[in-house]
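>>> sharing a sequence plus its predicted fold:
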Amino acid sequence: MPKLIRGFQQRYPKIRFELVQGNHTFISNRMENGECDLLISSAKLESDAYEWIPMRTVPLYMWLFLLLIVLRSGRISA
């Protein structure tokens, strides 16, 4: 993200850019209140008033730590 922001600021030096981060509710409230012009999120707002442009599709991975316990009966449970 920093490289993208630097490139934008170099190309458009007269445009004010402020990066605000937060959870989806916080950011979407700022968008709904007109406090920002661009929102980058992994979830869409529940509104048809905005245009959504997919930027990138990436795989989603979940890492789980699983503790297996072998019972005296020889069975395995998680």
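Yep, it's here. In this text the structure is predicted, and so the values were computed from the model without any measurement. Numbering: from 1, shown residues only.
>>> can we go C-alpha only for contacts and neighbour counts from here?
OK.
>>> next, count neighbours for residue 69.
11 (other Cα atoms under 10 Å).
>>> any idea how far residue 77 is from it?
Noted for residue 69: a distance of 6 Å to residue 77, by Cα to Cα, to the nearest Å.
>>> and for residue 24?
37 Å.
>>> between those two, who's got more neighbours?
residue 24 (16 against 9).
>>> distance of the more buried one from residue 2?
20 Å.
>>> next one: residue 29
Relative to residue 2, residue 29 is positioned 24 Å away (Cα to Cα).
>>> for the strand or helix carrying residue 7, buried residues please.
Taking DSSP states H and E as the criterion, residue 7 maps to helix 2-11. For helix 2-11, burial by neighbour count (16 or more other Cα atoms under 10 Å) applies to no residue.
>>> second one coming, line it up with the first:
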Amino acid sequence: MVVDESAPEGTETVGGEPAEGEASAEVMKLLSEHVPLALLADLALPSGPESPQILQEEGLPDVAWWESQDEPEEPARASDSGD
């Protein structure tokens, strides 16, 4: 096993890379924090297709999940009160 001094303390690495289970756990943590999968893919494989290219080829999803359906209505302005 190779010890990577730049890796966070307590993290095992294999050939300079995090162990597979730890890498998967880190990816799942980032996804649970709403980091876009396309961004993770860009970072994991910089020479691969870029997010804009993927979006152009695949298009937007049918459901705009990033737009909140529970957005509060804007409060009425004081000038709208009829005074």
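Happy to help now that I have it. The structure displayed is predicted, hence computed values, not measured ones.
>>> could you quantify their similarity as a TM-score?
TM-score for the superposed chains, counting by TM-score structural alignment, normalised by the length of structure 1: 0.30, backed by 43 aligned residues with a Cα RMSD of 3.7 Å.
>>> for the helix or strand just after the helix holding residue 7 of structure 1, packing partners?
The helix or strand immediately downstream of helix 2-11 of structure 1 is helix 24-32, counting by DSSP H and E. Of the remaining helices and strands, none touches helix 24-32 of structure 1 by 3 or more Cα pairs under 8 Å, 6 or more residues apart in numbering; DSSP states H and E.
>>> mind giving me the packing neighbours of the helix or strand that comes right after helix 24-32 of structure 1?
Reading on from helix 24-32 of structure 1 to the C-terminus, the next helix or strand found by DSSP H and E is strand 69-70. The elements that strand 69-70 of structure 1 packs onto, with contact taken as 3+ Cα pairs under 8 Å, 6+ apart, are strand 76-77.
>>> and the strand it packs on, what does it pack against?
Secondary-structure packing of strand 76-77 of structure 1 (3+ Cα pairs under 8 Å, 6+ apart): strand 69-70.
>>> ok, residue 52 of structure 2 to residue 23 of structure 2 distance?
From residue 52 of structure 2 across to residue 23 of structure 2, the span is 25 Å (Cα to Cα).
>>> and these two? Which one has more around it.
residue 23 (14 against 11).
>>> separation between the more buried one and residue 30 of structure 2?
Residue 23 of structure 2 is 11 Å from residue 30 of structure 2, by Cα to Cα.
>>> do the same with residue 18 of structure 2
Counting by Cα to Cα - residue 18 of structure 2 and residue 30 of structure 2 are separated by 15 Å.
>>> ok, the two, which is more surrounded?
residue 18 (17 against 14).
>>> count of neighbours near residue 27 of structure 1?
With other Cα under 10 Å as criterion, residue 27 of structure 1 counts 19.
>>> ok, residue 29 of structure 2 next?
The burial count for residue 29 of structure 2: 12, using other Cα under 10 Å.
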